[in-house]
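Student: coords below, sequence missing:
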């Protein structure tokens, strides 16, 4: 599903544009977190990985 937002520059307020930006960023964060949780649930060893790194107990030396 794709949505297109058309804004008239003269008709929008200064508070509206940061509000739209915050809403888009928060929706992106929710999508990223839900994907991270879904991947973590399908992990074989059950350990929850950190969002920016490898899961604890796993390394290249093992």
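Tutor: Everything's here; your move. Since the structure is predicted, the reported quantities are computational estimates derived from the model, not experimental observations.
Student: switch to C-alpha atoms for all contacts and neighbour counts from now on
Tutor: OK.
Student: show me what contacts residue 25?
Tutor: By CA atoms under 8 Å, 6 or more residues apart in numbering, residue 25 lies in contact with nothing.
Student: That one is in what secondary structure piece?
Tutor: Counting by DSSP states H and E, the secondary-structure element that holds residue 25 is helix 16-41.
Student: Check it against this one:
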């Protein structure tokens, strides 16, 4: 049950972070070549955050 909740939360959170990253790239007028690197970095960091959150919750239960 906690796995399903974590996955749903993770998808929504990742989608929201990507929307905010897109808004940042648009407002700062970042070139297309650099945008892919920014998206990759942000998504990897958020994924690490989500996995560490899941592991912490799993160890507490």
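Tutor: Sure thing, it's come through. Source: prediction; values computed, not measured.
Student: TM-score of the superposition?
Tutor: Structural agreement between the two chains, given as a TM-score (TM-score structural alignment, normalised by the length of structure 2), stands at 0.49; 37 aligned residues with a CA RMSD of 2.0 Å.
Student: Just the buried positions in the helix holding residue 25 of structure 1, please.
Tutor: Of the residues in helix 16-41 of structure 1, those scored as buried under the neighbour-count criterion (16 or more other CA atoms under 10 Å) are residue 40.
Student: likewise stretch 7-26 of structure 2?
Tutor: Buried residues in stretch 7-26 of structure 2, counting neighbours by 16+ other CA under 10 Å, are found at 10, 14, 17, 21, 22, 25.
Student: Of those, which belong to helices?
Tutor: Among the buried residues of stretch 7-26 of structure 2, the residues falling in helices (DSSP state H) are 10, 14, 17, 21, 22, 25.
Student: which one of these is nearest residue 44 of structure 2?
Tutor: Of all these, residue 44 of structure 2 sits closest to residue 14, with 10.3 Å by CA to CA.
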